[in-house]
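K.L.:
What follows is a predicted structure for the sequence shown.
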Amino acid sequence: MYDPNLYITLAAASLGAIGMVTFAGLTGWRGWLALKHQELQAGGDIGPIQALPNASARIEIADLKERIRKLEAIAAGVDL
């Protein structure tokens, strides 16, 4: 029941699994950062709101502000 080899084996396997998960996560993170760096260097898409014309952007922002106001009123329990 108290075999020290079992505990050493479990600890080593756990440490190895944590190391592999960490390595995979860091590799993915570096890949994502490289992708974003390439997008910035290429002058890629900056986003849907900034790509809209000025008047359309103002209308969209006003619409979003109105929705937020309504949601805040609902959350506060005020009837509109």
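P.N.:
Ah, there it is. These numbers were taken from a predicted model, which means no experiment stands behind them.
K.L.:
For the rest of this, base every contact and every neighbour count on C-alpha atoms.
P.N.:
Will do.
K.L.:
got the buried residues for the strand or helix carrying residue 61?
P.N.:
Residue 61 is part of helix 54-76 when elements are defined by DSSP states H and E. The neighbour-count check on helix 54-76 (16 or more other C-alpha atoms under 10 Å) flags nothing as buried.
K.L.:
then this one, side by side with the first:
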Amino acid sequence: MQDPVFYLVMAGACLTGTISVALIALKGWTGWLDLKKAEIGQQGADTSPPSAAARIEVADLKERIRKLEAIAAGVEL
């Protein structure tokens, strides 16, 4: 049978490791939240509508997607 001190030392080491991992994860989580807050703040500053060229390009891409989906479904256009 081993010493009770051994078990106390092992329990302390496990507790210290668990606390360290939890603190590192918490620091990473708060950093990620700060990053997302900054991204949201930047999106609010850019309130200009998209240009006409960008809207035309998006419409063209949507049309291409619609055609590809029709081909995949076997529908003739």
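P.N.:
Nice, thanks for sending it over. In this text, all values refer to a predicted model and were calculated from it rather than measured experimentally.
K.L.:
I'd like the TM-score for the two structures, please.
P.N.:
Once superposed, chain against chain, the TM-score is 0.58 (TM-score structural alignment, normalised by the length of structure 2); 66 aligned residues with a C-alpha RMSD of 3.3 Å.
K.L.:
Pull the contacting residues for residue 28 of structure 2.
P.N.:
Contacts for residue 28 of structure 2 (C-alpha atoms under 8 Å, 6 or more residues apart in numbering) come out as none.
K.L.:
So what's the gap between the helix or strand where it lies and the chain middle?
P.N.:
According to DSSP H and E, residue 28 of structure 2 maps onto helix 4-45. Averaging C-alpha positions (C-alpha atoms, centre = their mean, to the nearest Å) puts helix 4-45 of structure 2 17 Å from its chain's average.
K.L.:
Give me the helices and strands touching the helix holding residue 61 of structure 1, please.
P.N.:
Here helix 54-76 of structure 1 touches no other helix or strand, going by 3 or more C-alpha pairs under 8 Å, 6 or more residues apart in numbering; DSSP states H and E.
K.L.:
Apply 10 Å and report the result again.
P.N.:
In terms of contacts (3 or more C-alpha pairs under 10 Å, 6 or more residues apart in numbering; DSSP states H and E), helix 54-76 of structure 1 is packed against helix 48-51.
K.L.:
Having no further points to raise, I will conclude here.
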